[in-house]
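> With the sequence up front, the predicted model follows.
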Amino acid sequence: MKKMTLNILILATALGFGACSKSNPGAATSGAGDTAKVSPFQTINYLNSISGKKTIAGIHNREPNATPARWTNEINATTGKYPALWSGDFLFQQDNINNRQLMIDEALREWKKGAVINIMWHACNPAYGAPCGWDDGQGVLSSLTDAQWTELCTDGSPLNTKYKNMVDEIATYLQQLKAQGVEVLWRPMHEMNQGKFWWGGRPGANGTVKLYQWLHNYLTNTKGLTNLIWVWDIQDFGSLSADAVNYNPGAAYYDIAALDVYDGSGYTQTKYETMLRAAKGKLIAIGECDRLPTAAELKTQSSWVFFMSWSELTFDKNTNGEIQQLYNADNIITLEKMPGWK
């Protein structure tokens, strides 16, 4: 979510497929963006129906997980409307880990209201385990030695097993949502071209994308989480054009291509066209932002199916008047305009 650079290494474990395998991606990918093809996901079908016409308004609810609708409610207090996309995070600190169930319960409530559900995971570095801090040298902003990375990629090694156990914990919550019929926009390993996150910053087929591919295979095939709509996400660095190629995990591994917009230059046509090219017919979205797009920009760049502003930055970087104007625009979908889920 912020501006950073640094190279780290890549994992590809294989639980059930061999370490770092690129096996059959499974059934999670839906053919998003192909309007001639009906998806098994209600969410994808709805997003396809609005693509090129309207954009869903969303906001992230960052920590604490004890109040998982805090920023959604703040938008309502400011605009009189609720966002049509609710977003939560599994997070990494002990208190937020303890309150993951509250976040999942809120996801279910929001789904029943008709909202699109987005969940992400600022995961702790598996070499040090959870809970962890943000940038304490062993937290979310940390790295691995070559030896640690090799161990992590060795199926059945202590570090490899530790990482799988972390993923298994997350899977239990996602399985709860599956049992309730909740479809989840799942945005793990966000900002894959962001080198300060332990999972990011290594381009190419043998880089960061392999970990993402492994996670897709594991959660889809081994854990049976067919309720996940996979969101591949990168940030708008100056290297975006190359990053959209070098960090692309392949069409079988995602349903939506998302761009996080933080570099200060805003919603340029170049960024928009870069994401359209990278997505190759799949849906595109604004995965995170601080400064909101205007309704006029979203009319010009009408293929963005949603924007998700970042919690407190929404109010730090935009005036109440700007937020109100956007949320009341005729091409913006707020919760009361959603059709509801079956």
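Okay, I see it.
> from here on, contacts and neighbour counts on C-alpha atoms
Will do.
> buried set for stretch 307-319?
Buried residues in stretch 307-319, counted by 16 or more other Cα atoms under 10 Å: 307-312, 314-315.
> Can you flag which of those residues belong to helices?
Here DSSP state H is the test, and those give 314-315 as lying in helices.
> In addition, the following structure is provided for comparison:
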Amino acid sequence: MKPYKYILAAAALTLGVSLTGCNDDDDLIFPDVPETPTGDVKVVASSVVDGAVVNAADVETIYLNYDGIVSLNPAAHITLNGTSLWAETTDGGLLLHVELQPATAYTLDVPATAVIANKGNSYAQPFSVTFATASDASAADYLTTLSNPSASTQARKVYDFLLAQNGKRILSGAMANVNLNNDFADWVYGTGYAYPAVTGYDFININDSWIDYNDISAPLSQWNKNGLVNYMWHWQAPTDEAAYRAGDTSRYGFYAPGASEQSTEFDIREALKSGTWQNEFIINDIDKVAAVLRKLADAGVPVIWRPLHEAAGSYEYNNPWFWWGRYGEEATKELWKLMYDRLVNYHGLNNLIWVWTAQYSEGYEANMAGGYPGNEYVDIVGVDLYEDNNDAQPGAYQAALAMTGGKRMVALSETGALEMPADCIAKGANWSWFMLWYTYDIANKGLTTDDFGNTAELIRQVMQSPFVINREQMPSLK
């Protein structure tokens, strides 16, 4: 150690003067600071706010404005992602010099002993801010209108809100249990201390009597509290005409043969032919769903509508799971357009935001794009991902975005292991929302970790991220 540096450091500490110009400080050891109370002086403004997404090239300094006179304590360090910063005092605060990289999440930490206030009589209060830098990739040129030119005011407001948040914040979401309630959302609230901004429901049992889908109290409660409503459809179809005529739902299924015991021989090719019993069935079922969607429309509730999900089945596009994807992408696209026409043009349902769900696996991007119905029939693209890690999945995001020509937003329409929001934003995986798939009856089981390994701590970390919007932060879009 160089003795003169020790003496200079001690003098600086005594006089409340900052040392910021020393370049050779690797071997500089500062004395311990005596116990000093933390006072009332605090940061009242920061040039980078919590949760901000900034361009790396635009930020060379971060300014912290304090409500009192401050100086730097050379025995403590202000850090950015754990690395000490060059800091200097200015009129009213501190100027921190930074070198930011694109597509990176940052945490600025000013510890309790780093800033001296009240002429050395106390420390300023600690301060931290989390922000991210944007990816270098150019922003997508999204279509600013929905596919339905007659879309309701509420549907347009939801879409506009999602556009405004894209690349800045990700909406939280949770899928409801199949018995049409908000129990899983309540569990997420109890675990993550916030309600999901989006709650998903499923028409899976529309042909059974044990669920009354005309009871819209669960989605209506979500909407009335400023949350968004999502419906999907595990569409169960009869395995033969006898099951259809008898209404024998024990012989209905949504899986293609061989994919599960709950399978069906229902043939989408026949369903697309006018005059067949299969065509009669799909029209009747679409009309049943339309009746519920009409009730929601009459109540002023826009619906993020996601039917015919995961049509490709296998992520390698060689083993369809569901009957609507069993005979190839062209039949699925034709069914999508038939449903679109029936709901929008025949039933006049203008409260729908149409979400197409794609499957992603690296190397199969062309297959992914080949199944897309087109921007004129789709408002948002969803990707269902069940990975064994918490990565942002930027490859899946970029592939889905490219599929639309960069014109439609992309959502993480189903997920298991939760992705880290700051990492998503930093890597340019600008998911519109994420939808955590439910763990059945988790609340009654008293569990704090779900079926995908998401612990209470991790769920809390995600839900409380400054890059996430929960229902509590949602504006009224009515």
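Received, thanks. Here the structure is a predicted model, which means the values were calculated and not measured.
> What value does the TM-score take for this pair?
A TM-score of 0.81 describes the superposed chains when it is computed by TM-score structural alignment, normalised by the length of structure 1; 303 aligned residues with a Cα RMSD of 2.6 Å.
> mind listing what the alignment partner in structure 2 of Met338 of structure 1 touches?
With TM-score structural alignment defining the correspondence, Met338 of structure 1 maps onto Met474 in structure 2. Listed by Cα atoms under 8 Å, 6 or more residues apart in numbering, the contact set of Met474 of structure 2 reads 197, 226-227.
> export those to CSV and tack on secondary structure and neighbour count?
Putting these into CSV (DSSP: H, G, I helix; E, B strand; the rest coil; neighbours: other Cα atoms under 10 Å) gives the following:
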residue, secondary structure, neighbour count
Ala197, coil, 28
Asn226, coil, 20
Gly227, coil, 25
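> and of those, the nearest to Tyr364 of structure 2?
Ala197 (31.7 Å; Cα to Cα).
> how near is the residue nearest to the closest one when sequence neighbours are not counted to Tyr231 of structure 2?
Setting aside the residues directly before and after it, Ala197 of structure 2 is nearest to Arg471 in space (Cα to Cα, 6 or more residues apart in numbering), at 4.0 Å. Using Cα to Cα, to the nearest Å, one obtains 17 Å as the distance from Arg471 of structure 2 to Tyr231 of structure 2.
> can you list contacts of stretch 206-218 of structure 2?
Contacts made with stretch 206-218 of structure 2 from outside it, assessed by Cα under 8 Å, 6+ apart, are listed as 179-182, 203, 205, 249, 288-289, 291-292, 295-296.
> now do 10 Å
The contact list for stretch 206-218 of structure 2, computed with Cα atoms under 10 Å, 6 or more residues apart in numbering, reads 176, 178-183, 199, 201-205, 223, 229, 233-237, 247-250, 252, 285, 288-289, 291-296, 299.
> how about the strands in the stretch 1-150 of structure 1?
Taking DSSP state E, counting those that start in this stretch as the criterion, the stretch 1-150 of structure 1 carries its strands at 55-60, 85-89, 116-121.
> Export these as JSON lines, with columns for mean neighbour count.
Shown next, in JSON lines, are the strands of the stretch 1-150 of structure 1 (neighbours: other Cα atoms under 10 Å):
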{"stretch": "strand 55-60", "mean neighbour count": "28"}
{"stretch": "strand 85-89", "mean neighbour count": "26"}
{"stretch": "strand 116-121", "mean neighbour count": "22"}
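> which residues of structure 1 does the helix or strand harbouring Asn65 of structure 2 align to?
Taking DSSP states H and E as the criterion, the element that holds Asn65 of structure 2 is strand 61-66. Aligned by TM-score structural alignment, strand 61-66 of structure 2 corresponds to no residues of structure 1.
> Now the element after that strand, going C-ward?
Downstream of strand 61-66 of structure 2, the first helix or strand assigned by DSSP H and E is strand 70-72.
> Who are the packing partners of that next one?
Packed against strand 70-72 of structure 2, as judged by 3 or more Cα pairs under 10 Å, 6 or more residues apart in numbering; DSSP states H and E, are the following elements: helix 3-15, strand 86-90, strand 93-97, strand 115-117, strand 122-123.
> how far out from the middle of the chain is that strand?
Using Cα atoms, centre = their mean, to the nearest Å, the mean C-alpha position of strand 70-72 of structure 2 is found 40 Å from that of the whole chain.
> immediately after that strand, which helix or strand?
Next helix or strand after strand 70-72 of structure 2 toward the C-terminus (DSSP H and E): strand 79-80.
> corresponding residues in structure 1 for that next one?
Under the criterion TM-score structural alignment, strand 79-80 of structure 2 matches nothing in structure 1.
> hmm, back to that, just checking, what packs against the strand holding Asn65 of structure 2?
Based on contacts counted as 3+ Cα pairs under 10 Å, 6+ apart, the elements that strand 61-66 of structure 2 packs against are strand 43-46, strand 86-90, strand 93-97.
> For these, could you give me TSV that also reports mean neighbour count?
What follows is these, written out as TSV (neighbours: other Cα under 10 Å):
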stretch	mean neighbour count
strand 43-46	14
strand 86-90	18
strand 93-97	20
